[in-house]
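In: 3D model of this:
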Amino acid sequence: MVSDLVTSSTAADPRLLRAYRRLLRAYPPGPRRDELLDTLVESAPPGRRRPRLREMVNLLWHGSRARLGRPKSRGIVVLTLLVAVAGGCLGAGVANWVGWHAVEPLPTGAEAAEISETVFPGLTVWGGGEAARVVSQSDGEGIEYGYAVSWVKHTAATRDVAAYTAGVRARLEAAGWTVTGVDPPLDQTNVVDADPADRSESFTATRGRLGLRFNDYYWAGRPAYDGDGNATYYLWQEPPSWLLTVTWLGFLPGAFLAWLLTGWASRRLEPNPGITAPVAVGAVLAVLCVVPATLLALSSDGRADETAAPSWQGLAFSLRTPAVLFGLLAALLLFLAAVQRPPRRLPQWQRQATRGLDLARRRPVAAVALAAVTSLLTGLGLYALVTQQLLPGSCTPAVPSGIVDPPSARTSDKARVFIDRQATEDQRNLAQAAIWRGMGGSPEFAGDPRAPGFLSAYCSHGRVDSEVAERLPSHWSVELTSPGLFRGLAAEMMAMPGVVAVQHVPD
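Out: Modelled structure (predicted):
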C-alpha cells in the first residue's frame, strides 16, 4: 500500500498532490487520510493540476462529519456551522466591548471646564461628567452614543435666543470647532394656542471625534414653577474608524472556539443516541438566541439624530441579553457532554477524571431536569424570594437624608427624590415640577407602601413591617438624561419644601 502510494504520488502533479493533502486535513489524523489520497491520485486524469470544485466540497463535507465524530450524519455539519456563526457573533460582541473601552472617555476636568466656559461664559453650569459609551435610546428602539448634558438656567442673555445662539457658534468656531448643521428657527404655525414669543434654536458641531449639540429653548409666559426653558449642550464621543475592523476580527476566534466545543460535545455524545436529540434542540435554541439579534443589529443604521449610533457599533450592548441566554444553554449542553462515559480510546487518566459523573450519565433525562430546575431557581433568586415573601419585618429600612451620591453611581442615570409623607398636595406638585426643571425626565411617583416597587427604595431583600412602612417617605423614581445631571437635580430639589433626600441610585 505504501509503495503504491509513493508511486502514485510521484506520478501525480505536485500541485495537485499538495492541494489534496490540504483538503484531507479536514479528516481526523490516521490511515484514512493516506487511503483517500491514494484513491484520489489514482483516479485523477493525467495532467490535472488542481481538484475539481465538486471534489473540494465533498472532501470538506465528509471530512467535517468525520471530525465531528458522526460520519453517517448529514445534519451535524449544518448544526455545527450554525453554532459557529453564533459563537462568531458573540466573539464580535466581545471584541466590540474591548474596542469601546479603548476609546477615550468624554472630557473632564480642565478640558470640560474649557468647553463649558466657551459655550456659557460666566454662568453656573450644571451637568457634564461621565457617560456610558453606548446607551439605549429612551424609546427603546435603538442605541446611541452615551452623552453628557450641561445646562444653565435662563438669564436675560440666554432668553435672547437668536443672539445668544449666534454668539455660541462664533465662540466655538474660534475654539476650533466646526459647525456641521443649523436647525431652522422654531415654527409653531400649526400649534394651537402657541405663544408667538416662544423661541428655540439649535445647531451641531464637531472637533476631532467629539460631537456637540447646542439648544436654547425659551417658553414665554409659562408660570415660574414650570420654568421658561433653558440652554443646554450635549457632548458625545464618536467611535474611531478602526472599531468596525476590531469588531469583526473578533468573529473568527469566537467561531473557531464554538466549532471546537461543538465537535468535542458531538464526539462525547455519539455513544448515547438518546441524549443527542435534546442536545441538538438546545443547540438550535442557543443559536436562535444570538443570530437573529445580531442580524437585527446589522440591519439598523440607527440614524435618528446626531447621537444615535448604527447598531453594529454597539454590538456588545445589543447582545448582552442574548449572550447570557446562549451562555446558560451552552453551559448546560457542555455539562451533559462532559458527564458521558469517555470513549475507550481515551487515555486511562482522562477516563478516570469523568467516571465520578456516571450517575448523571446513566440518567440523562434526570440530569437535564435537575440542571434546568437549578438554573431556574438561581435566575429567580430563591433566597430573595423566600425572604421577601415569608419573613415580614426581616428588613430594617434605611431612610436617606440630604444629597446621597455614592461613587458607585458615577455613570448611573437613575435617581430618587424622597418627600415627607406629611407634605401637602401642593408641595408634591411643586416638587414634581422642580424635577422637570432640574432635567429629571419621566418621574414615577410611589406613595402607597403596599404598591409594587415602593419598598425597593429601602430594602434590597426582606420585608418591612406594615406599621413601619406607613411612616416611610414617598418618593419619585427619576430617569436622568445623563448621569452628570444629578448634581443640578439635587440642588433644585433640596430647595423645595417637604423634600428630605435626593439619591443617586447605582446601576
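In: only C-alpha atoms for contact and neighbour calcs from this point on.
Out: OK.
In: can you pull the buried residues of stretch 343-362?
Out: 360-361 (16 or more other Cα atoms under 10 Å).
In: which residues touch that stretch?
Out: With Cα atoms under 8 Å, 6 or more residues apart in numbering as the test, stretch 343-362 has contacts from 268, 336, 338-342, 366-367.
In: one more to put side by side:
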Amino acid sequence: MHRWLLLAYPRDYRRARGAEILETVRDVGAAHRRTRVAANLVRHGLRARLGRPASRSVVAWAAVFAMACGLFAASFGTWLAWLGSRPLDHRDLAAVVGQLYPDRQISHLDQDNPPAVFLIYGHPLDKDFLSELLLGDGAEYALAELTASFDQAPAAGLTELRQRLDKAGWERSAPVYTNAYDCVADSPGCDPASIPSDITVYAERDDHILTVELNADGSMGLTLSRATPGTAYPAGLLAFALGTVGGWMVFGWASRRTEGRRPVVQAPVKFLYGVAMLFWTAPILLGVPLMLTHHLNEPHPRWHVPWEWLGQPTLSLPFLLGTVLLLLALGLAALPHRRPAGPTLAGASEPAV
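Out: Below you'll find the predicted structure:
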C-alpha cells in the first residue's frame, strides 16, 4: 500500500527518494500505526509537489486554488447530474391541476414541454444567448418550470388548498406570507398593517415540487418543477474531491516549473495567478453570504444549485477572465528552461513519516 501512496510525491522526488522513503517506512512501521504513517506519507508528498521548501505562503496559495477548483468542479458535476434527470412533462402538470381542482375552469396551462433542463429567457443556452449570460443576465439561467393559473381562486383558498394537497398525497410546507406591495414607511397613507398578503405554499411529491401562489388580487398560480435528483449529491462530492486534488497537482506542477526561474518568468506568473484568483474568489466571497442569508430568510423546498452559491453564472465573465489568465500563467510555466544538475526536490530535506 505504501508504494501506491508514493504517488502523492512528484515523479522526480519518487525517483530520487522513493526507495529511501519505503525503507524508512519499513523501519518505523512496527512502532507507529499504519494510518498515521500513511497520512504522513500523503501529507508530505502533497507538500513536496509544491516545491519551494523554504516557503510558507505557497501552501496557502495552493489551498486557495485547490479549493476553488473543487467548488467549481462540484458545480459542474452537479450540473451534469441535473442534465440526466427526468425532463418535465406538461401532462404531469395537467394531471396535477386536474387532481387538485377538477371542478374549476383553468385560465392558463402550459401545453409544451420545456426544451431543456435549464433555460435562459425561456430558451436553451446556445451561442445566441452567450452575451446575455456573460454580461450580467446570468441569473436568468434557471431551472425549467411549467405553469398554470386560475383567474379566480376558491373562496376558501388556503384552507381548501391544504385539504386538497393532503388528499392528493403532497407533502406541503407552512404557508409563506409576503406583502402584495410595499410603501415608504412614515409616509402619508402608508399603513403596513393594511397591506394585503400574497400566500405561497410549497409541496413535494416524488420528484416533483409544486409551488402554489394565492395572490391578493384573487388569482392563483401553480408552478411545477423538478426536485433535486439523487445523483446530484454523489456527483457533486466526487467532482469536488477530483477537482481539489487536480487543482493541487496543477498548482504544484506550475510551482515547481517556476521555482528558481528568472524574475522575468516568475513575476508575470505570480501576477497572473493573483489577478485570476481575485476574479475566481471574489464572486464566491460575495455569493455565499448572500445566498445563505436568502435561504435563512425564507423556506426553500429545493436548495439553489451549487453554482449560484459561487456567484455563477451571474458573474461568469470574471470567472472566464480568470480562467484565461490562469491558462496564460500555465503557458509561461511550461516554457522550456535548463535545470541545475541537482533538482530542488531531490535536495529537499527528508520528510518525516
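In: on that earlier part again, quick check: the two most widely separated of the contacts of stretch 343-362 of structure 1?
Out: Based on Cα to Cα, the longest span within these runs between Pro342 and Ala366 and measures 19.5 Å.
In: PyMOL command to pick out the buried ones of the contacts of stretch 343-362 of structure 1?
Out: In PyMOL, this line selects whichever of the contacts of stretch 343-362 of structure 1 come out buried by 16+ other Cα under 10 Å:
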select buried, resi 268+336+338+339+340+341+342+367
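In: Turn the contacts of stretch 343-362 of structure 1 into TSV, columns for secondary structure.
Out: Output for those, formatted as TSV (DSSP: H, G, I helix; E, B strand; the rest coil):
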residue	secondary structure
Arg268	helix
Leu336	helix
Ala338	helix
Val339	coil
Gln340	coil
Arg341	coil
Pro342	coil
Ala366	helix
Ala367	helix
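In: Map Thr323 of structure 2 across to structure 1 for me.
Out: Matched across to structure 1, Thr323 of structure 2 falls on Gly327, judged by TM-score structural alignment.
In: Residue in structure 2 paired with Leu261 of structure 1?
Out: Under the alignment (TM-score structural alignment), Leu261 of structure 1 pairs with Val250 in structure 2.
In: Compute the first-to-last residue distance for stretch 377-386 of structure 1.
Out: End-to-end span of stretch 377-386 of structure 1 (Cα to Cα, to the nearest Å): 11 Å.
In: nope, stretch 306-322 of structure 2 is what I was after
Out: One end of stretch 306-322 of structure 2 sits 19 Å from the other (Cα to Cα).
In: Find the nearest non-adjacent residue to Gln105 of structure 2, please.
Out: In this structure, Gln105 of structure 2 finds its nearest non-sequential neighbour in Phe150, 7.4 Å apart by Cα to Cα, 6 or more residues apart in numbering.
In: quick revisit: ok, so of the contacts of stretch 343-362 of structure 1, who is nearest Ala163 of structure 1?
Out: Of all the contacts of stretch 343-362 of structure 1, Ala163 of structure 1 sits closest to Leu336, with 70.4 Å by Cα to Cα.
In: From Ala371 of structure 1, how far out is the closest one?
Out: Leu336 of structure 1 sits 9 Å away from Ala371 of structure 1, taking Cα to Cα as the criterion.
In: between the contacts of stretch 343-362 of structure 1, which is nearest Pro292 of structure 1?
Out: Nearest to Pro292 of structure 1 among those, with distances taken as Cα to Cα, is Leu336, at 25.8 Å.
In: Let me see the contact set for the closest one.
Out: 361, 364, 367-368.
In: Which position in structure 2 pairs with it?
Out: Match for Leu336 of structure 1 (TM-score structural alignment): Leu332.
In: Leu329 of structure 1: neighbour count?
Out: The number of residues packed near Leu329 of structure 1 is 22, by other Cα atoms under 10 Å.
In: And for Gly29 of structure 2?
Out: When neighbours are defined as other Cα under 10 Å, Gly29 of structure 2 has 16 of them.
In: Quick check, it in contact with Val37.
Out: Yes - assessed by Cα atoms under 8 Å, Gly29 of structure 2 is found in contact with Val37 at 7.3 Å.
In: Strands along the stretch 1-150 of structure 2, start to end?
Out: For the stretch 1-150 of structure 2, strands defined by DSSP state E, counting those that start in this stretch occupy the ranges 108-109, 118-120, 141-143, 146-150.
In: want to throw these into CSV with distance to Arg261 of structure 2 and mean neighbour count?
Out: Shown next, in CSV, are the strands of the stretch 1-150 of structure 2 (distance: least, Cα to Cα, whole Å; neighbours: other Cα atoms under 10 Å):
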stretch, distance to Arg261 of structure 2, mean neighbour count
strand 108-109, 66, 15
strand 118-120, 46, 19
strand 141-143, 44, 19
strand 146-150, 58, 20
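In: before we move on, what SS does Gly441 of structure 1 have?
Out: Following three-state DSSP, the label given to Gly441 of structure 1 is strand.
In: so how far is Val478 of structure 1 from it?
Out: Taken as Cα to Cα, the span from Gly441 of structure 1 to Val478 of structure 1 is 6 Å.
In: more crowded one of those two?
Out: Each of Gly441 of structure 1 and Val478 has its neighbours counted (other Cα under 10 Å); Val478 has more, 25 against 14.
In: Could you report the neighbour count for Asp216 of structure 1?
Out: By other Cα under 10 Å, 24 other residues sit near Asp216 of structure 1.
In: residues contacting it?
Out: Asp216 of structure 1 makes contacts with 158, 161, 165, 199-202, 229-232, as judged by Cα under 8 Å, 6+ apart.
In: Of the residues you listed - the most surrounded one?
Out: Ala231 leads these on contacts (other Cα under 10 Å) with 26 neighbours.
In: can you confirm that residue is in a strand?
Out: Yes - assigned with three-state DSSP, Ala231 of structure 1 falls within a strand.
In: how about the contacts of stretch 343-362 of structure 1 in TSV, adding distance to Gly146 of structure 1?
Out: Formatted as TSV, those follow (distance: Cα to Cα, whole Å):
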residue	distance to Gly146 of structure 1
Arg268	45
Leu336	41
Ala338	42
Val339	45
Gln340	47
Arg341	50
Pro342	50
Ala366	46
Ala367	44
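In: Let me know the closest of the contacts of Leu336 of structure 1 to Val2 of structure 1.
Out: Nearest member of the contacts of Leu336 of structure 1 to Val2 of structure 1, counting by Cα to Cα, is Arg361, at 42.5 Å.
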